[in-house]
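Colleague: just to be clear, the model below is a prediction. Sequence and coordinates:
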Amino acid sequence: MRTTRFMLATALLASAASVPTTAAFSQMPSAGAITPSLTLKAAKAQYRPVRFEPAMPAASGTLVLPLTAEGDLATRASVLSDAERSAIQRALASAEFDYANPGSLTLRGIGNWDRIHVVGTGKDLSAAAVQKLGVMAGRALMKDKGPLVVLAGGLPAEAAAELATGMGIGEYRSDLYQAKAREAAPMAATTIVSDSAQAARALYEDRGKPLIDAMAFARDLSNEPANVVYPESFVERTRAAFAGVAGVTIEALDVPAMEKLGMGSILGSGRGSARPPRMLIVRYTGRSAPAYGPVVLAGKGITFDSGGISLKNGSGMGDMKFDMSGAASVVGAVLALARSRAPVDVVAIAALSENMPDGNAARPADVLQAMNGKTIEIISTDAEGRLVLADAVAYADAKLNPAAIVDVATLTGSIMTALGDDYAGLFSRHDPLADQLIMAGDASGDELWQMPLHPSYAEDTKSTIADIKNSGVSGAGAGAGAHFIGAFVKPETPWAHIDIAGMAWGGANDLKPAGATGYGVRLLERFVRDFQPVEKVAGK
C-alpha cells in the first residue's frame, strides 16, 4: 500500500503539479525582450569624503558638536573661541537643552560658522548608540553642501569612527531616479577632529566605510523597481559589487542547474514569471578563517510579489518590490565582511524569484517537491517566500556543512502585528545560536525579539496530501512560517529564522529616507564576526 501511494504521488508530481522543464522556461520571452526599461539607470548619489584630523580646520560650513554634559563645552569645544563657547552656552541654556537624552539643536549666527549643530549624546556611548547619533546627524545635514567639522575630542577612537560611519549611513538617498537632486554639486568633506585621529581613521577605513557601502548596496537593490532588479540582474549587480574583492567565489544556479538538484520548490514559485529564478551563492573565506565550516545566511529574494494566482489586493502592491530585502541584506552583510577582510568563513544564499500570475503559474492545491525530497502542498501562492527558502536552506544543509544557518525574510504580516517596527522576529530551535543573534542585534542597533517555536506548529502545517503545507494556519502565522522553513533543515543543524517584515522598509524619519532600511546588514555583519560554534544536536 505504501509503495502504491508513493508511486501515485510521484506520478502527480511528474504531471500537472511538477515544476516546469527547462524547455518550458526557454519558451518564455526573455527579460530583455519584455523589459525595454532595462536601460534605466539610477543617478549617482553624492557622498561626502571623510577625513580625520588632530586639529580643527578653519571655521567654515557646519560645526557638529556632540555633548554629553554642559561641561563638555570647556573640553570638547575648547578649540572654539571664548565668544563662541559663551554664545553656545547661552543658547543651550535658553532652550533648556537636555544633554541626557539624545537630541539636537541647530544654532546660527555664531562665529564664522553657517550653523552649529549641537548633538546631545545621552549617557549611552556604546557603538550602536554613537553610530545612531551619527546617522541622525548625517540625515539632518544632507542639504548642507559646505564642509562639516565634527568635534570628537575626548571620545575614544572607536566612538569617533562609529560617529563617522553613522553619518555616512545617514547620507544615503532613496531618490534613485531624481537625477537633478542626486547629481547636484558635490558635497564638501566631513572632517572628524579627534585626538585619536590616526586610530579612528584606521577603524573607519577597515570596517566603517565597507559597512556604509554595503548598506547602500542593499538599500539600492531593495529600492530599485522590479523592472530593473529581478533575479538575473540581482546576480549581475552582485558580481559587480564583489569584483576584485579577494577570497570571494560566486555561483548562480540557473533553471537547469536547479532542476538537476531537484529544487522544485523555488522553481515552482517562479513558474508564472517570464523572468526565471536564480539561486545565488556568494562565499567569502578570509585569511585565518576558522575551519569549522561556514556560517550560512539565506535570504528571501522575491524581486516582486504579486501574490501569484492568490493575487494580492492592488493597494500597496508596489511595496512588494521590497520583498527581496532579505536577500539584499545577506549579500550586503557578506559584502561588508569581504571588503573589510574579516577573518571569517561565510556564505550568502539569495533565493531569487518573481511571483507572478499567468497560465503556467503554480496554483493552490498544487504539490511541489523541494531539494531534500519533502513534498509541499500549496495552499496559497502568496506564501511563496518560504518556498524559495526551503530549497535555499536545504541546499546549505546538504552541500555546505554549515556551522549554522540563519535565514532572513520579509515573511509575514503577523510579525508586524506582534512586534511593529521596533524589532524583527527571531525563531530558533537552538537557544545558544539565538543568544548570539540577540547580542549582535543589541550591539549593532538592528534589534531582535525571540518568538516561540511551539510544537503545535508541526501539527498545524500538516497536509493531507503532502508532507507539509505552505499556509492555511490560523493564528500564529509568523511561527508557522518559521516552522515551515525549519522543516527543511536537519534538526541537529543550528538554525534560526529572522522575520524582517516590519523592519525592511517604511516612510522617512530621522534615521532614514523613505524606502528600504537595509535592516540586517549591520546585524549579520556583527553576528558573523563574533560567531562562536554551536553544538550540533537536535534543537528543542
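Modeller: Alright, I've got the coordinates.
Colleague: from here on, contacts and neighbour counts on C-alpha atoms
Modeller: Fine.
Colleague: Ala348 against Val330, yeah?
Modeller: Yes: using C-alpha atoms under 8 Å, Ala348 is in contact with Val330, at 5.6 Å.
Colleague: how about the most centrally placed residue in the chain, nearest residue that isn't a chain neighbour?
Modeller: Geometric centre of the chain, nearest residue: Ser329, 2.5 Å, by C-alpha atoms, centre = their mean. Excluding the flanking residues, the one nearest Ser329 by C-alpha to C-alpha, 6 or more residues apart in numbering is Val521, at 5.0 Å.
Colleague: any idea how far that neighbour is from Gly441?
Modeller: Distance of Val521 to Gly441, computed by C-alpha to C-alpha, to the nearest Å: 10 Å.
Colleague: between the two, who's got more neighbours?
Modeller: Neighbour count, other C-alpha atoms under 10 Å: between Val521 and Gly441, Val521 has more, with 28 against 23.
Colleague: make sure the more buried one is actually in contact with Ala214.
Modeller: Yes: counting by C-alpha under 8 Å, Val521 does reach Ala214; the two are 7.4 Å apart.
Colleague: which residues are in contact with each of these two?
Modeller: 332-333 (C-alpha atoms under 8 Å, 6 or more residues apart in numbering).
Colleague: ok so, going back, just after the host helix or strand of the residue nearest to the centre of the chain, pick out the following helix or strand.
Modeller: Per DSSP states H and E: Ser329 is located in helix 325-339. Next in sequence after helix 325-339, counting helices and strands by DSSP H and E, comes strand 345-355.
Colleague: mind giving me the packing neighbours of that next one?
Modeller: helix 231-242, helix 264-269, strand 278-285, strand 295-305, helix 325-339, helix 385-399 (3 or more C-alpha pairs under 8 Å, 6 or more residues apart in numbering; DSSP states H and E).
Colleague: how near is Arg90 to Ala348?
Modeller: For Arg90, the distance to Ala348 equals 53 Å [C-alpha to C-alpha].
Colleague: tell me which of those two has more neighbours.
Modeller: Neighbours per residue, other C-alpha under 10 Å: of Arg90 and Ala348, the larger number sits with Ala348, 31 against 11.
Colleague: also this one, for the comparison:
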Amino acid sequence: MNISLVLEKPTSSLVIRLFTSGQEPGDQPFFKAEKNELWWPGEQELWLGLGKVPSTITYLKVLRLLFHKRKDRWPSRLTLDARALSAEQLGAALNGILLGGYNVQLYKSDPKPVSTFFGERGELFVWTSEVLPEGQRAVDKARHTAEVQARVMDLMNAPGNKKPPRVLAEWALESGRQHKYRVTVLDQAALKAMGMHALLSVSRGSAEPPVMILTEHTPESYQKTVVLVGKGVTFDTGGISIKPSANMHLMKSDMGGAAAVLGTVELAARLQLPVRVVGVIPATENCVDGDSTKPGDVIDSYAGKTIEVIDTDAEGRLILADGLSYGAQTYQPDVLIDLATLTGSVVQTLGYAAAGLFTANDDLAAQLRQAAERTGEKLWPLPLWDDYKEEIASDIADVRNYHGKPLAGAIVAAKFLEVFTNEHPTWAHLDIAGVAFGDTEFTPNRAGTAFGVRLLTDFLENL
C-alpha cells in the first residue's frame, strides 16, 4: 500500500471522515457519531463515529475494526480526512488501517481474497491541512510498526510444528540481515559449554534442540542499554506435569514474550532509536519423553544456583532464569525487563484486559505505566514483597520453581525470577499471559495480539 500526504481531496476516491459525538454535522438527524457507528452520506464519503471522548487508542481500534470487517470490499484508492488530527492521532489511525488488512489464513490452500487496497497497488491518501515533517514521521512509524506487528502475529498464530526453536532463530537472523542489527544464535553445544542448565533441562523431552537467540540494535551514539528477555517456549505440553488436552493446542502461544522481544528489537532498528536494545530469547519446546526432567529433580542454572523442580509445567521461569542471569551479567544494562506468558494466575487476577507488572523500582513502574497509557497496552502493578519469598524456599536446593498452592501464583513466579536478576536495581517482569493471545477481530477463535511491541517501543522512545 502506498501512503501519500496530500493537501487537496483527490478525485475518484472514497473519503473516510472521523467524528466525535457532539461534533457531527448538524444537517442530518441520523448519525450521532457513537463509537464504531457508520454513515454513508453519499457514494464517495463514509463517516465513522469515535464516541464522546476518544483517546488516541480509539482511533487505532475503530479504524482497525472497520477495515478488517470490510477487508475484502475496499476500493483500491481511499482517502483519510486527517485535517483535524494530531501527528499522534494520525499515527494511531494509520496503524489501525494497516493492521485491518491482517490475514490470519496462514496455511489455507485456498484463502479468501482481500482487497487490492492492502497490496502493492493500493493507495491511501492522507488529506491534511499542511504537510509537515512530523506528519511524514507518523506515516513512516505507523507503517513500520504495523509491519512488525503483523510479522509477530504470524509467529504467534503459527502452530508448534511450524515454529520450533530453530525457526525462531532463522526468523531473527533474516530480520537482522534485512534491518542491519546483530543476531547471534547459541546452539545446544554452546548452551552446554556455557552452563545454561535450566534451559537445557526444559528441552530434554523434545527432539527439537533448544537455542538462545541474542539480538542487538546498537546505534552510533547512545546513553543507555536496555536488555529485554522473552520466554520462547514454542510449544508447551507441561512436560511430565502434563496439561489437560482440552486447550493444549493453544500452547503454541507460549512464546508470546519471545515474539514481543523479537519484534521490539526489529522495530527499534527500523526506527533507528537512540538506545542500545538487546534481546535475549531462550527458546525450547516443553515435551514429554523418557528423558524429560521429572518433578522433584534438582537442576543447575547459569547463575550457579540450584533449583528443585516441583512442577515441570512451571518451565517458563526456568528458561527465563538462565536468560535473565545471562542478560544481566553479560550486558550490564541500565534497564532489565522480561516478558512471558508465565502464569494462569495473572489471568485470574486481571482477566484479559491487562498484563501484570512486577518491579521494586517506582520510577521504572511509572515509566512503563505511562507507556501503557499512551499505547493502550495496559499494565497493572502487583506486589513483589519479601512476604512471598518463603514460597520458593526449598529443603534440598537453593530455590524451588513452584509453591504448589492455589494462591499468589503470579507473584510467587515473579519472586522466583527475582533470584536470577543479579539484584538488578532496575528490573521489571511483565506477565502477559492474559493479553498476548486472546479474542481479536482477526478470527472467531483466539489469536496473537503482538502485545508488547508498541508498549516497549514507546518506553524506549521516552527513556
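Modeller: Cool, got the structure. Since the model is a prediction, treat every value here as computed from it, not as a measurement.
Colleague: rewinding a little: overlap of the contact sets of Ala348 and Val330 of the first structure?
Modeller: Joint contacts of Ala348 of the first structure and Val330 (C-alpha under 8 Å, 6+ apart) are 297-299.
Colleague: which one is Ala150 of the second structure nearest to, not counting chain neighbours?
Modeller: Spatial nearest neighbour of Ala150 of the second structure, chain neighbours left out: Tyr102 (6.6 Å); criterion: C-alpha to C-alpha, 6+ apart.
Colleague: neighbours of that neighbour, how many?
Modeller: Tyr102 of the second structure has 22 neighbouring residues, counting by other C-alpha under 10 Å.
Colleague: next one: Ala289 of the first structure
Modeller: Residues near Ala289 of the first structure, counting by other C-alpha under 10 Å: 15.
Colleague: go on, Ser21 of the second structure?
Modeller: Per other C-alpha under 10 Å, the neighbour tally for Ser21 of the second structure reads 17.
Colleague: isn't it up against Phe31?
Modeller: No: contact criterion C-alpha under 8 Å: Ser21 of the second structure and Phe31 do not qualify, at 9.2 Å.
Colleague: distance-wise, check Lys180 of the second structure relative to Glu216 of the second structure.
Modeller: On the measure of C-alpha to C-alpha, Lys180 of the second structure and Glu216 of the second structure end up 10 Å apart.
Colleague: of those two, who's got more company?
Modeller: Higher neighbour count among Lys180 of the second structure and Glu216: Glu216, with 22 against 15, using other C-alpha under 10 Å.
Colleague: just to check, the more buried one is in contact with Gly279?
Modeller: Yes: using C-alpha under 8 Å, Glu216 of the second structure is in contact with Gly279, at 6.2 Å.
Colleague: map Val265 of the second structure onto the first structure.
Modeller: The equivalent of Val265 of the second structure in the first structure is Val334 (alignment by TM-score structural alignment).
Colleague: for that match, list the residues it contacts.
Modeller: Residues in contact with Val334 of the first structure (C-alpha under 8 Å, 6+ apart) are 282-284, 346-348, 525.
Colleague: quick revisit: so what does the residue nearest to Ser329 of the first structure match up with in the second structure?
Modeller: Matched by TM-score structural alignment, Val521 of the first structure corresponds to Val453 in the second structure.
Colleague: list the contacts for its match?
Modeller: Contact analysis of Val453 of the second structure by C-alpha under 8 Å, 6+ apart lists 149, 260-261, 263-264.
Colleague: would you check which pair of those residues lies furthest apart?
Modeller: Comparing every pair within the contacts of Val453 of the second structure by C-alpha to C-alpha identifies Gln149 and Val261 as the most remote, at 11.4 Å.
Colleague: these two: who's more crowded?
Modeller: Using other C-alpha under 10 Å, the more surrounded residue of Gln149 of the second structure and Val261 is Val261, with 30 against 27.
Colleague: can you pick the most crowded of the contacts of Val334 of the first structure?
Modeller: When neighbours are counted by other C-alpha under 10 Å, Ala348 leads the contacts of Val334 of the first structure with 31 neighbours.
Colleague: please tell me how far it sits from Trp505 of the first structure.
Modeller: As judged by C-alpha to C-alpha, Ala348 of the first structure and Trp505 of the first structure stand 21 Å apart.
Colleague: need the helices for the stretch 51-200 of the second structure, in chain order.
Modeller: Ranges of helices in the stretch 51-200 of the second structure, per DSSP state H, counting those that start in this stretch, are 56-69, 87-99, 133-157, 165-179, 188-194, 197-203.
Colleague: counterpart of Ala159 of the first structure over in the second structure?
Modeller: With TM-score structural alignment as the criterion, Ala159 of the first structure matches Gln89.
Colleague: so what's the residue count around its match?
Modeller: As a burial measure, Gln89 of the second structure scores 19 neighbours (other C-alpha under 10 Å).
Colleague: that one: what's it in contact with?
Modeller: If you count contacts by C-alpha under 8 Å, 6+ apart, Gln89 of the second structure has them with 56, 59.
Colleague: go ahead and confirm Gly120 of the first structure touches Asn101.
Modeller: Yes: under the criterion of C-alpha under 8 Å, Gly120 of the first structure makes contact with Asn101 at 6.5 Å.
Colleague: which of these two has more neighbours?
Modeller: The neighbour count for Gly120 of the first structure versus Asn101, taken as other C-alpha under 10 Å, is higher for Gly120 (22 against 14).
Colleague: what's the match for that one in the second structure?
Modeller: Under the alignment by TM-score structural alignment, Gly120 of the first structure pairs with Leu50 in the second structure.
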